[in-house]
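Asker: Pasting the sequence and the predicted coordinates here, then a few questions.
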Amino acid sequence: MSIRRTILIIDDDADSREVVREALEGKQFDFLEAKTGEEAIELFTAHDIDVVTCDIMLPGADGIEVLRHIKEVKSDAQVIMLTGLNAVDTAVEAMRLGALDYLTKPIRLKELRVVIDRAIQQKELTEERDEWRRQVARYSGRLLGKSPAMKRIFHIIEQAAPTRSTVLLTGETGTGKDQVAQEIHEQSRRSNKPLIKVDCASLPESLLESELFGHVRGAFTGAFKDRKGRFELADGGTLFLNEIGEMSAGAQQRLLRILQDGELERVGSNTTIHVDVRVLAATNKDLQQCIAENKFREDLYYRLRVVQIHLAPLRERREDIPILAQSFLERYSEETGKELQQFDHDVIEFFLSYPWPGNVRELQHAVEHAAIFAQGRAVTLHNLPEEITRMPVSSVSRAQDSAQIIEKYENSIVIPIGSTLEDAELEIIRLTLEKVGGNKEEAARVLGLSRSSLYRRLPKLAQNDES
């Protein structure tokens, strides 16, 4: 366990409370104790509790009332009910209210440790899910990943976005520089103002300055009227200059002046115009090499690189590939009206072995293609575009490197969005039983359940399978 967890022990018997403490000796736990239901509710409300063990028979509010209150305050709280009574009705009621498990006294220490470990694992899964949701909500689903490289980018965005500093985004084509620029703008104080995007590589040199800075009538052949440039259109907001390494020397000089003084003149005019624009720039070139070759101004480079964000190629952050692929699959599953849920093993293995020269953009297009042609609920290797599946990859060495990622994906269970907690639990039990060949004792061990807890759930599983 990487962080300390807090356990609330609720029992009016001091010896019983000591038994719980003894069972968890040597683990990274802090303990809080309550002798009554009222005291327990007060402690739970005042502290950040990870796991609760609660006796059914308490002075004042009984354990069922405490459980009901805890679940109302925090629906994902992990609560283990303890009782000296072998009362089926009480156990059913506790499980219906959301208890993680129900153990009878005298407590077997080994069994309690297993259930506590499962409670902590469930807590960690909940925290990971909540972090995922925060990430999706914060970054609008555009930026996803759990690699150290992506975590660093999230941190830089959070720190840099509220400022007005220029940001230089570097990285190969398709790594997501456009999405990062979008997120910086969305999280800035300028988010209610326009974000204007300019692809410097797509504009001829003769038109780039006019496009950026505007022109007046008669400035050149075809200039029949005054026209605002992108800087004026972005006034008060953000201007994103993509592929800035393609900018001409004249445009670089004009840009430097705007960054220094906030002033520009339209092409063909001597009238100075003041603008308030935050500049974000991106390139897939090595600008320092361009400086050495006298193709890019060094003073402009340092003006642009107040904050730099480098987006690593996808092949260098392979642990993000399953997350990104699953996100794209959900999107295109909805768009195609299919119920696609997962990728076959060999697809994930291929994804982790393939070098992705087109980076995230290529992965997205591959998943979109697969979603169009997939049948059933899983994407197979045959659904992927031929142009990538026939490309030779160094699969042996990469497969060895990625074995841990593949194993983690394969051993995961996909629960469709909209499933109830009960349906999710029954699906996990069903698939675990399949994995261990129907051995109920082994399934209980893998799931961290007592045998009695597993057997209580089997009738519902049978009913589910029949329906």
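Answerer: Cool, got the structure.
Asker: For the rest of this, base every contact and every neighbour count on C-alpha atoms.
Answerer: Fine.
Asker: hey, where'd the helices end up in the stretch 1-150 of the chain?
Answerer: Shown for the stretch 1-150 of the chain, the helices assigned by DSSP state H, counting those that start in this stretch span residues 14-23, 37-46, 63-73, 88-96, 109-138, 148-160.
Asker: Tell me who's in contact with the residue lying farthest from the centre of the chain.
Answerer: Here the centre of the chain is the reference, and by C-alpha atoms, centre = their mean the most remote residue is G218, at 52.2 Å. Going by C-alpha atoms under 8 Å, 6 or more residues apart in numbering, G218 touches 224-225, 268.
Asker: try 10 Å
Answerer: If you count contacts by C-alpha atoms under 10 Å, 6 or more residues apart in numbering, G218 has them with 224-226, 267-269.
Asker: quick one: which of the helices of the stretch 1-150 of the chain is nearest R390?
Answerer: Distances from R390 to each of the helices of the stretch 1-150 of the chain were compared using C-alpha to C-alpha; the shortest belongs to helix 148-160, at 29.6 Å.
Asker: got the angle for the closest one vs helix 109-138?
Answerer: Between helix 148-160 and helix 109-138, the angle comes out at 50 degrees (axes from the mean of the first three to the mean of the last three C-alpha atoms, to 10 degrees).
Asker: alright, now check it against this:
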Amino acid sequence: MTMLASAPTLTGRILVVDDNARARQSMCDVLRHAGNDVQMCASAIEALQKLPSQEFDLILTDLQMPGMDGLQFIRALQDRKIDSQVVMVTAFASVSSAVEAMRHGALDYLEKPFDADQLEQLVQRALARGRRGAAHSAVTSSSQPWHSMMIGTSSAMQRLRSQIAVAAPTGETVLISGESGTGKELVARCVHAASGRATKALVSLNCPALSPQLMESELFGHERGAFTSADAPRVGRFELADGGTILLDEITEIELPLQAKLLRVLQEKSFERVGSSETLEVDVRVIATTNREIRQEVVAGRFRQDLFYRLAVVPLVVPALRDRREDVPLLVEHFLGAAAVRLERSPITVDRAASDLLCSYHWPGNVRELENLMTRASILATSEKLSADDLRSWLLEPEAMHSAGSGNSSGESELQAGMKLEDMERRLIEATLDHYEGHRARAAQALGIGIRTLSNKLRQYGYAPRARSFVRAA
């Protein structure tokens, strides 16, 4: 197969809010050099005056500012329902200020002094989260009733709601599995909201987004001088989540050495910051998600068996959208309504033929693909009602993929009746990659899945990463 191109760097519209002119300009220079559209304000008041007329993907705000400080600014953003990702920048970091900022909508915090790489990495994570349509923060409020957060009346969804209602109050560790795009993070938020810890923090960490070195620091924190770029101490996610819940998203991406340290936290409720010998105790409920078959990862030696048993005390499985097709009309209505609110226009609808087409589609990207499709349709629609013809060109049908891969003389793309879903998915992915000449970003977009998910699938199929690309393993 053709070598796959590396993922492009994300860029976006960013607002920097800092009363220190030098710090403000320095952040702007770094972010503009990375290709972002950056504006800046010298105060929170000035920013609030700017925001009604302009939209930003990310807001970077200082904590200590005269007049209205960073925490007050974040609360004001929440009150005004401004859904930009927010990152707190501070030289006065503490557990209380970080948790308070994140509770009111901040995605993360960055401690001064920091270098350009740290800033760019954090901005990339924030923009990636925004691209996934996540308007909620890393610490999620439980103000919305958890039942209404899950859309669907199918038997599969009713069974999942019942399982959450039983498991959530126990406080036990929960392992949520399911394909990418099914809504595992939403299920985790529901578990937290239905638990006795609902008024405490839900702190999330996207495991694949970080290197093994940064992962340990993010989980447990570090002391100043613990490693080359550790210019200041940092509070880890477990410490931030004390009394609440920590969500470890795609936990199978954690390397084996760090899995052992995570096991200790689950067993003993204690840990040490990187570079410290002081043992800290925490009261944290752990929720983990994975899009892999974790038992196979254990058999292959990529995931510790003892950690699996510790995590899977309460296993929850999120059904694929193709296994609850009767929920598609409800989801379509919800996503079209949400898109209309964002676009400030009347919601469009779908006709009967379009609804039947959506209900019969196989949805390789699951609910995330459906949401993206409804957003795209809302933006590009030329009438108030979508027809099947309007949608058909955006759906990736197996027959279309067979045509796209017809140049393959080996016949690997041919689909046959009785073929297993796993085999069909693999051939669909491979044919899509061939069609887009190995370009991961374009193939992932066509499939309605993320680049990370595509990379994980390729590893499962035996494609080895090489120089930031993937090639078929020998």
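Answerer: Perfect, I can see it now. Since this is a predicted model, take the numbers as computed values, not measurements.
Asker: in the stretch 151-300 of structure 1, which spans are strands?
Answerer: In the stretch 151-300 of structure 1, the segments counted as strands under DSSP state E, counting those that start in this stretch are 167-171, 195-199, 238-242, 263-264, 273-274, 278-283.
Asker: re earlier: what's the most buried one of the helices of the stretch 1-150 of structure 1?
Answerer: Per-stretch averages of neighbours, counted by mean count of other C-alpha atoms under 10 Å, single out helix 63-73 among the helices of the stretch 1-150 of structure 1, with a mean of 19.
Asker: Identify the residue range in structure 2 corresponding to that one.
Answerer: Using TM-score structural alignment, helix 63-73 of structure 1 corresponds to no residues of structure 2.
Asker: Same question for stretch 38-52 of structure 1.
Answerer: Residues of structure 2 matching stretch 38-52 of structure 1: none, counting by TM-score structural alignment.
Asker: chain center to that stretch: distance?
Answerer: Taking the mean C-alpha point of stretch 38-52 of structure 1 and that of its whole chain, the gap between them comes to 29 Å (C-alpha atoms, centre = their mean, to the nearest Å).
Asker: I'd like the distance between the most centrally placed residue in structure 2 and E369 of structure 2.
Answerer: If you average the C-alpha coordinates of structure 2 and look for the closest C-alpha using C-alpha atoms, centre = their mean, you land on R129, 5.2 Å from that point. Distance of R129 of structure 2 to E369 of structure 2, given as C-alpha to C-alpha, to the nearest Å: 15 Å.
Asker: Now render the helices of the stretch 1-150 of structure 1 as TSV, adding distance to Q187 of structure 1.
Answerer: As requested, the helices of the stretch 1-150 of structure 1 are arranged in TSV below (distance: least, C-alpha to C-alpha, whole Å):
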stretch	distance to Q187 of structure 1
helix 14-23	46
helix 37-46	32
helix 63-73	31
helix 88-96	42
helix 109-138	9
helix 148-160	8
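Asker: Looking at these, spot the one closest to T432 of structure 1.
Answerer: Distances from T432 of structure 1 to each of the helices of the stretch 1-150 of structure 1 were compared using C-alpha to C-alpha; the minimum, 14.9 Å, belongs to helix 109-138.
Asker: could you say what helices and strands the closest one packs with?
Answerer: Helix 109-138 of structure 1 makes packing contacts with strand 5-10, helix 14-23, strand 51-55, strand 78-83, strand 101-104, helix 148-160, helix 440-447 when contacts are defined by 3 or more C-alpha pairs under 10 Å, 6 or more residues apart in numbering; DSSP states H and E.
Asker: what's the matching range in structure 2 for the first one?
Answerer: Looking back up the chat, that one is strand 5-10 of structure 1. Going by TM-score structural alignment, strand 5-10 of structure 1 sits over no part of structure 2.
Asker: which of the residues in that strand are buried?
Answerer: Using 16 or more other C-alpha atoms under 10 Å as the test for burial, strand 5-10 of structure 1 gives 5-10.
Asker: And the last one, by the same measure?
Answerer: Residues of helix 440-447 of structure 1 classed as buried by neighbour count (16+ other C-alpha under 10 Å): 440-444, 447.
Asker: just checking, what packs against the helix or strand just after that helix?
Answerer: Of the helices and strands lying after helix 440-447 of structure 1 in sequence (DSSP states H and E), the nearest is helix 451-466. Here helix 451-466 of structure 1 is seen to pack against helix 88-96, strand 101-104, helix 421-435, helix 440-447 when contacts are counted using 3+ C-alpha pairs under 10 Å, 6+ apart.
Asker: As TSV, the strands of the stretch 151-300 of structure 1 with mean neighbour count and distance to Q182 of structure 1 would be great.
Answerer: As requested, these are exported to TSV (neighbours: other C-alpha atoms under 10 Å; distance: least, C-alpha to C-alpha, whole Å):
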stretch	mean neighbour count	distance to Q182 of structure 1
strand 167-171	23	12
strand 195-199	18	8
strand 238-242	26	9
strand 263-264	20	25
strand 273-274	14	24
strand 278-283	24	10
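Asker: now for those strands, which one comes closest to R129 of structure 1?
Answerer: Taking C-alpha to C-alpha as the criterion, strand 167-171 is the member of the strands of the stretch 151-300 of structure 1 that comes nearest to R129 of structure 1, at 29.1 Å.
Asker: Over in structure 2, find the residue span that closest one aligns onto.
Answerer: The counterpart of strand 167-171 of structure 1 in structure 2, using TM-score structural alignment, spans residues 174-178.
Asker: again with stretch 212-229 of structure 1
Answerer: Stretch 212-229 of structure 1 maps onto residues 219-236 of structure 2, going by TM-score structural alignment.
Asker: measure the matching stretch end to end?
Answerer: Taking C-alpha to C-alpha as the measure, stretch 219-236 of structure 2 stretches 5 Å from start to finish.
Asker: what does stretch 190-199 of structure 2 give?
Answerer: For stretch 190-199 of structure 2, the separation between the terminal residues is 13 Å (C-alpha to C-alpha).
Asker: How many residues are close by G222 of structure 1?
Answerer: 8 (other C-alpha atoms under 10 Å).
Asker: same thing with A462 of structure 1?
Answerer: The burial metric for A462 of structure 1, expressed as a neighbour count using other C-alpha under 10 Å, is 12.
Asker: residues in contact with it?
Answerer: By C-alpha under 10 Å, 6+ apart, A462 of structure 1 lies in contact with 426, 430.
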